[in-house]
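Asks: Sharing a model that was predicted from the sequence below.
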Amino acid sequence: MKKVAVILSGCGVFDGAEIYETVLTLLAIRQQGADYTCFAPDKEQLHVVNHLTGDVAEGETRNVLVEASRIARGDIKPVTECKAEDFDALILPGGFGAAKNLCTFAVDGPDCSVDSDVMSVCKAFAAARKPAGYACIAPALAACVYDKGVKLTIGTDENTANGINALGATHVDCQVDDVVVDVEHKLVTTPAYMLAQDILEAHTGLNKMVQSVLAMK
């Protein structure tokens, strides 16, 4: 049975991991006969967003690992415990937490930095030439992990694509139900809720991403 490391960025589309994307990804992994272990950085998230109003909750703080444990039903480990040699593949669901807590792309664009622990893990999978899947806005992080020219997608948003290209990646426009595969780097990306209008649309692309990652040797 293949083992997949899944890195989460909190809980909730506006300040953490996108919950639908995460659950659909975990389900797809199991449906493909693989198993997963969830990880997240043990640190304070950038900010807390009231998901009912969309406003930042001033003065409120939350921990990325603690919040991500909500989605993982408590079965989650600090990202520092994720070792590439223990897994066959790596997957990062999206949600703005990927661009706020795992890296700073949401704030700094092409001048962004990546959480050092997350970067270490992602780089280790890339160096070991193990397949990886990044969904939604998470490919912005992948642009920092892989070599210049790596092919990836966040969908069709021109401004975001330009920011990713400025990081040295090569953005490829992609529809919600499809994936972009960089065979050389063993990287699979899909737009998910960068384009999805409902959960079924998100499911189609995420399922294809998981299938493509697990099919890679």
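Replies: Cool, the structure landed.
Asks: CA atoms for contacts and neighbours, from now on please.
Replies: Will do.
Asks: Residue 217 versus the residue nearest to the spatial centre of the chain, what's the distance?
Replies: Residue closest to the average C-alpha location in the chain (C-alpha atoms, centre = their mean): residue 92, at 2.8 Å. Using C-alpha to C-alpha, to the nearest Å, residue 92 is found at 19 Å from residue 217.
Asks: Same question for residue 100.
Replies: Residue 100 is 32 Å from residue 217, by C-alpha to C-alpha.
Asks: what about the two, which has more around it?
Replies: Between residue 100 and residue 217, residue 100 has the larger neighbour count (other C-alpha atoms under 10 Å), namely 24 against 10.
Asks: Now for the residue located most distally from the centre of the chain: which residues touch it?
Replies: Largest separation from the mean C-alpha position in the chain: residue 59, at 27.0 Å (C-alpha atoms, centre = their mean). Listed by C-alpha atoms under 8 Å, 6 or more residues apart in numbering, residue 59 has no contact partners.
Asks: Okay, one more to line up with it:
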Amino acid sequence: MLASRGPALCTALRWAAPGLLASFHCSGSRLRPARVAVVLSGCGVYDGTEIHEASAILVHLSRGGAEVQMYAPDVPQMHVIDHSKGQPAEAESRNVLVESARIARGKITSLAKLTTADHDAVIFPGGFGAAKNFLCCISPVLAAKVLSGAEVTVGHEEEEGGKWPYAGTAGAIKELGGKHCVKEVTEAHVDTKNKVVTTPAFMCETELHNIFDGIGAMVKNVLKLTGK
């Protein structure tokens, strides 16, 4: 599936919210560890990748024995945010690949070189950078956009007093023809038909360990889908 569509995923949509994770699976040999691409969008939730999510993904992939290659677009960031103030730093300019290299400890490749045939799955951590630097949507909505009828989760569909501040995203998924599945932050949803795995992550206001556990559930199911 991904082998024919993967390169287009990063230019498909237009807006985003932080804290969503999605993984898309493609077929591969069963005689080696799962090969997983992790696509970063900078470093920092407000203008790049959500760092806690990226770190949790890498921990769970390592524990699962996967071979990981990180990628990022080699382009200027849309803008730079001062995370201590939550405001744009008007005089600053940064490169998405260079900033992503902070998370990757330097081991990163330009997104232009990602070839779907070389990977069994690709994971997109959340963060506003996925919108601002990929020019695409939060990952589950991206799946709903490019895969007709895809089943995804962004958690709950009501804000519930601020616990789910981005709950309105579920409506966008439905408008695109996708199916939204209500899940808790520690859970992941598996669309077995389209081979898409999603988890809410920072869409929920909760303790960090709950988000870590949800990411673990997602990674576990991604590796299960690869058959490795």
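Replies: Cool, the structure landed. These numbers were taken from a predicted model, which means no experiment stands behind them.
Asks: Now the TM-score, please.
Replies: Once superposed, the chains reach a TM-score of 0.81 (TM-score structural alignment, normalised by the length of the first structure), with 185 aligned residues with a C-alpha RMSD of 1.4 Å.
Asks: about what we covered before: secondary structure element holding the residue farthest from the centre of the first structure?
Replies: Under the criterion DSSP states H and E, no helix or strand holds residue 59 of the first structure.
Asks: cool, residue 62 of the second structure as well?
Replies: helix 51-63.
Asks: Tell me which other helices or strands that helix touches.
Replies: helix 96-104, helix 208-226 (3 or more C-alpha pairs under 8 Å, 6 or more residues apart in numbering; DSSP states H and E).
Asks: any idea where the strands of the second structure begin and end?
Replies: With strands called from DSSP state E, the second structure shows them at 21-25, 35-39, 67-72, 81-82, 87-88, 108-110, 121-124, 151-152, 179-180, 189-191, 196-199.
Asks: how far apart are the longest one and its match in the first structure?
Replies: On superposition with the first structure, the average gap between strand 67-72 of the second structure and its aligned counterparts reaches 0.5 Å (mean C-alpha distance after the TM-score superposition for the first structure).
Asks: counterpart of that strand in the first structure, which residues?
Replies: Mapped onto the first structure using TM-score structural alignment, strand 67-72 of the second structure spans residues 35-40.
Asks: The aligned residue in the second structure for residue 191 of the first structure: neighbour count?
Replies: Superposed on the second structure with TM-score structural alignment, residue 191 of the first structure falls opposite residue 200. Neighbour count for residue 200 of the second structure, taken as other C-alpha under 10 Å: 31.
Asks: who's in contact with residue 200 of the second structure?
Replies: Counted by C-alpha under 8 Å, 6+ apart, residue 200 of the second structure has contacts 19-21, 153-155, 183-185, 187-188, 211, 214.
Asks: 10 Å - rerun?
Replies: Contacts for residue 200 of the second structure (C-alpha atoms under 10 Å, 6 or more residues apart in numbering) come out as 18-22, 126, 140, 152-156, 164, 182-189, 211, 214-215, 218.
Asks: cool, and residue 75 of the first structure?
Replies: Residue 75 of the first structure neighbours (C-alpha under 10 Å, 6+ apart): 37-39, 68-69.
Asks: What remains of the residues you listed once you look at the second structure?
Replies: Among the contacts of residue 75 of the first structure, the contacts conserved in the second structure (both residues aligned by TM-score structural alignment, their matches' C-alpha atoms under 10 Å) are 37-39, 68-69.
Asks: Let me know the closest of these to residue 81 of the first structure.
Replies: residue 39 (8.0 Å; C-alpha to C-alpha).
Asks: Aligned to the residue nearest to the centre of the first structure, what sits in the second structure?
Replies: For residue 92 of the first structure, the residue aligned by TM-score structural alignment is residue 124.
Asks: got it, and residue 152 of the first structure?
Replies: Residue 152 of the first structure maps onto residue 152 in the second structure, by TM-score structural alignment.
Asks: What is the burial count for that match?
Replies: Neighbour tally, residue 152 of the second structure, other C-alpha under 10 Å: 30.
Asks: likewise residue 215 of the first structure?
Replies: 10.
Asks: show me the contacts for the residue mapped onto it from the second structure.
Replies: Mapped onto the second structure by TM-score structural alignment, residue 215 of the first structure lines up with residue 224. Residues in contact with residue 224 of the second structure, defined by C-alpha under 10 Å, 6+ apart, are 34, 64, 218.
Asks: want to try JSON lines for these, with neighbour count as columns?
Replies: Formatted as JSON lines, the contacts of residue 224 of the second structure follow (neighbours: other C-alpha atoms under 10 Å):
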{"residue": "34", "neighbour count": "25"}
{"residue": "64", "neighbour count": "17"}
{"residue": "218", "neighbour count": "28"}
